[in-house]
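In: Need a 3D model of the sequence below.
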Amino acid sequence: MKAIQFDQYGEPAKVLVVRNCAVPAPGNGEVRIRIVASPVNPSDLLFVRGLYAGVQPTFPSFIGFEGVGIIDILGPQVQGFASGQRVAAINSNGGNWAEYTVLPTDSLIPVPDDLSDEQVASFVINPASAIVMVNRILAVPEGEWLLQSAAGSELGRMIIRLAKHYGIRTINVVHHPRSVAELEQLGADAVIVSTEGPIDEQVRKIVGPQGVKYAIDPVVGETGTQMYQALSDDGRMLVYGSLTGEPIRVGVDPRFILAGRRILEVFWLGYWLNTHSDAEKKDLFNEIIALMREGVLTTLASLKYSLDEIEAAVKMAETPGRKGKVLLVPQKKA
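Out: Predicted structure coming up:
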């Protein structure tokens, strides 16, 4: 079978290669899946660069954390699944950028027929992150302001729609003015451009001198620092990525941190899923299905690439202003 691998950390376009590998066989409690589509997510590219916390590759390493596929073969002692069944596949160690993969049944999510392959391919990482951060961890009340950076990303757009659905107001940070009108059409209550002045000052012009109580940031660096400084007393900020690879410099006046009881937290979806019950995860996945059907958590039309087009695919995934999620489709011809 064809599969994408890498032998060392580095820039994805340079170190990712297509190889012919043995088709895996399922063991006890496992199934083999024929992959239909797998997205190129920021977490995948961080993994290749050696910047993804929590997962250490064994070289040569497979890659691809989520996707959609058809169960091909059942291993021994598998119950509750059938050959030919379509599932969302969570591959916590990577391996979905391939024609086939083997997974334990607790990594599979049965999905309804009315959701397209393009939507199911990105069923978990972005939708689950949006719901868990906004509704479970921060639990932002209706009518409150939520500040987020990287608002033009797939997840950022999803958070805008989710917040609108639940009556939460959003302030959205973008890097370029060209994104402003598009995000406002999507439902953003306010959009600020990071190059037009300090984020915290722009935020306070919108909400008042107190600042905002809730913030979400995947950028860190100077952006994360300024967002933290935009927090009100008892404010909370979740960091869920490191797009710049730079630290948040919370080297502000200690009185701002301590007297205001401003909390800085890190969010990693894998940890949340591993530390919550099957019932809680089932509720989450059912909520995702319902919100996908309502059009709240839909992913933009996909840009499809074959495995042989991996270099072009990862370059497109990091192209500024890209419209749509990049999908690897193993059966597609280059």
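
In: Going by C-alpha atoms from here, please, whenever you check contacts or count neighbours.
Out: Noted.

In: Please identify the helix or strand for residue 171.
Out: Take DSSP states H and E as the rule and residue 171 turns out to sit in strand 169-174.

In: tell me what that strand is packed against?
Out: Contacting strand 169-174 under the criterion 3 or more C-alpha pairs under 8 Å, 6 or more residues apart in numbering; DSSP states H and E are the following elements: strand 145-148, helix 154-165, strand 190-193.

In: Tell me which of these approaches residue 97 most closely.
Out: Distances from residue 97 to each of these were compared by C-alpha to C-alpha, and the smallest falls on helix 154-165, at 19.8 Å.

In: for the closest one, which positions count as buried?
Out: When burial is assessed from 16 or more other C-alpha atoms under 10 Å, helix 154-165 yields the following buried residues: 154-164.

In: re the thing from before, the strand holding residue 171: which residues count as buried?
Out: If you call a residue buried by 16+ other C-alpha under 10 Å, then strand 169-174 has these buried ones: 169-174.

In: for stretch 313-324, same thing?
Out: Counting neighbours by 16+ other C-alpha under 10 Å, one finds that the buried residues in stretch 313-324 are 313-314, 316-317, 323.

In: OK, contacts around the residue lying farthest from the centre of the chain?
Out: Here the chain has its C-alpha centre computed as a mean, and the residue farthest from that point, by C-alpha atoms, centre = their mean, is residue 255 with 34.0 Å. By C-alpha atoms under 8 Å, 6 or more residues apart in numbering, no residues touch residue 255.

In: Make sure I have this right: it is in a helix.
Out: Yes - in this structure, residue 255 lies within a helix as judged by DSSP: H, G, I helix; E, B strand; the rest coil.

In: Please generate a structure for the following sequence too, so the two can be compared:
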Amino acid sequence: MARIVRFHRHGGPEVLRIEEVEVPQPGPGEVRIRVKALGLNRAEALLRQGRYIETAVLPSGLGLEAAGSVEAIGAGVEGFALGDAVSIIPPRSMVRWPAHGEVILFPADLVVKHPASLDWPAAAALWMQYLTAYGALIDIAKLGQGDVVVITAASSSVGLAAIEIANRVGARPIAVTRSSSKAQALLDHGAAAVIASEEEDLEARLAELAGPQGVRVVFDPIGGPLFVPLTAAMARGGILIEYGGLSPEPTPFPLFAVLSKSLTLRGYLVHEILGDPTRLEAAKAFILDGVKEGAFRPVIARIFAFDEIVEAHRFLESNQQFGKIVVTL
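Out: Coordinates of the predicted model:
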């Protein structure tokens, strides 16, 4: 028997329960993992609330990220040994492959032996943020030397990963956050400049910081009214990649900016990378190289104990964090 996180109805963090279930032996192509740490993401909160792109079958498990040691290996699985330290690539379905529990079963092709330089919390915080940022900035936008990239929600784990990726390829990351309270931390993390969107004129500051070349890439999970100043500051032929919809307000279509500057507005989910083995292998190689060379260092906002999973979700929804929330076992 093992304890896992489940919910029997949709709602706030209080609907989460830790329940004992039997975890079977791994089937062909599967690995059973004794979990040491879990990473929390907005997606888990949305699934719990009934607002995610995937529909939960109640009672439902949840979770996209975990790290631990290999406990059992199914038939046909090669490249792993009992006791190996591993982390998991986020599955395309967390209802089918929930990661938040003491013991989990996962397809072997989503299990990675991560660099020894990562401790359990960092390993559990690695894949979702860097895969999401890599897929948008490198795979799709082809971000490169000298490009100006605007990263909104910059203090999120994905935003911080995007700053590191931009610096690694020689681009210039401009971080956008709501208030100036996190500005210095973002500068320390590698942002070339920081704009507090609730305290400054976003369009004017972007025009000032980007200069005559303009912003070639925007990486945004918010939407809403921000589309107007963001696209106004973009360069001809620029691309805005939208990977979320956090704003409760309608998102206007900036017709004049799109037409006059031949802009691309592109919706994106990390599932594009996860569902393509060739693109996923390229992403894994890029990320692992960055970790090994010290360019990528997951930022941990706060660590909770497994029994504090409800409190961890409450903190996730508070928007106070700088980086990833991790739960340890």
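
In: Quick check: TM-score for this pair?
Out: These two chains, once laid on top of each other, score a TM-score of 0.90 by TM-score structural alignment, normalised by the length of the second structure; 324 aligned residues with a C-alpha RMSD of 2.1 Å.

In: Include distance to residue 13 of the first structure when you put the buried residues of strand 169-174 of the first structure into TSV, please.
Out: Below are the buried residues of strand 169-174 of the first structure laid out as TSV (distance: C-alpha to C-alpha, whole Å):
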residue	distance to residue 13 of the first structure
169	38
170	35
171	34
172	30
173	28
174	26
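
In: tell me the two of the residues you listed that are most distant?
Out: For the buried residues of strand 169-174 of the first structure, the farthest-apart pair by C-alpha to C-alpha is 169 and 174; their separation is 16.3 Å.

In: Now the helix or strand just after the strand holding residue 171 of the first structure: buried residues?
Out: Following strand 169-174 of the first structure in sequence order, the next helix or strand is helix 180-186 (DSSP H and E). Residues of helix 180-186 of the first structure classed as buried: 180, 183 (neighbour count, 16+ other C-alpha under 10 Å).

In: Identify the residue range in the second structure corresponding to helix 180-186 of the first structure.
Out: Counting by TM-score structural alignment, helix 180-186 of the first structure falls onto residues 183-189 of the second structure.

In: can you tell me the mean distance of that stretch from the first structure after alignment?
Out: Superposing on the first structure places stretch 183-189 of the second structure at an average distance of 2.1 Å from its equivalents, by mean C-alpha distance after the TM-score superposition for the first structure.

In: quick one: contacts of that stretch?
Out: Where contact means C-alpha under 8 Å, 6+ apart, the residues beyond stretch 183-189 of the second structure that reach it are 154-155, 160, 163-164, 175, 177, 193-196.

In: Out of those, which is nearest to residue 204 of the second structure?
Out: Proximity of the contacts of stretch 183-189 of the second structure to residue 204 of the second structure, judged by C-alpha to C-alpha, is greatest for residue 195, which lies at 10.4 Å.

In: before we move on, the earlier item: of all the helices and strands packed on strand 169-174 of the first structure, which one is nearest residue 85 of the first structure?
Out: Comparison of those against residue 85 of the first structure by C-alpha to C-alpha identifies helix 154-165 as nearest, at 27.7 Å.

In: ok, average deviation of that closest one from the second structure?
Out: Compared with the second structure after fitting, helix 154-165 of the first structure has a mean deviation of 2.0 Å; criterion: mean C-alpha distance after the TM-score superposition for the first structure.

In: can you pull the contacts of the counterpart of residue 146 of the first structure in the second structure?
Out: Under the alignment (TM-score structural alignment), residue 146 of the first structure maps onto residue 149 of the second structure. Residue 149 of the second structure makes contact with 166, 171-174, 215-219, according to C-alpha under 8 Å, 6+ apart.

In: Tell me where the stretch 1-150 of the second structure has helices.
Out: In order along the chain, the stretch 1-150 of the second structure carries the following helices (DSSP state H, counting those that start in this stretch): 42-49, 120-124, 127-134.

In: again with the stretch 151-300 of the first structure
Out: In the stretch 151-300 of the first structure, the helices defined using DSSP H, counting those that start in this stretch lie at 154-165, 180-186, 199-207, 221-229, 254-258, 269-274, 278-293.

In: Need the nearest residue in space to residue 226 of the second structure, chain neighbours excluded.
Out: Nearest non-adjacent residue to residue 226 of the second structure, counting by C-alpha to C-alpha, 6 or more residues apart in numbering: residue 251, 8.0 Å away.

In: so who does the one you found touch?
Out: 223-227.

In: so stretch 230-240 of the second structure matches what in the first structure?
Out: Under TM-score structural alignment, the match for stretch 230-240 of the second structure in the first structure covers residues 227-237.

In: Can you name the residues in contact with that stretch?
Out: Defining contact as C-alpha under 8 Å, 6+ apart, one finds that stretch 227-237 of the first structure is touched by 138, 147, 199-201, 203-204, 210-217, 250, 259-265.

In: What subset of these is buried?
Out: Burial by neighbour count, judged by 16+ other C-alpha under 10 Å, picks out 138, 147, 199-201, 203-204, 211-217, 250, 262-263 from the contacts of stretch 227-237 of the first structure.

In: quick one: the closest residue to residue 214 of the second structure other than its chain neighbours from residue 264 of the second structure, how far?
Out: When the adjacent residues along the chain are set aside, residue 214 of the second structure lies closest to residue 235, with 4.4 Å between them (C-alpha to C-alpha, 6+ apart). Note on residue 235 of the second structure: its distance to residue 264 of the second structure, by C-alpha to C-alpha, to the nearest Å, is 11 Å.

In: before we move on, what about residue 295 of the second structure?
Out: The spacing between residue 295 of the second structure and residue 264 of the second structure, counted by C-alpha to C-alpha, is 29 Å.

In: can you check residue 4 of the second structure too?
Out: Remark: distance between residue 4 of the second structure and residue 264 of the second structure (C-alpha to C-alpha) = 42 Å.

In: Which residue, other than its chain neighbours, is closest to the residue most central in space within the second structure?
Out: Taking C-alpha atoms, centre = their mean as the criterion, residue 129 is the residue nearest the geometric centre of the second structure, at 2.9 Å. Taking C-alpha to C-alpha, 6+ apart as the measure, residue 129 of the second structure lies nearest to residue 158, with 4.3 Å between them; neighbours along the chain are not counted.

In: So what does that neighbour match up with in the first structure?
Out: Per TM-score structural alignment, residue 158 of the second structure is aligned with residue 155.
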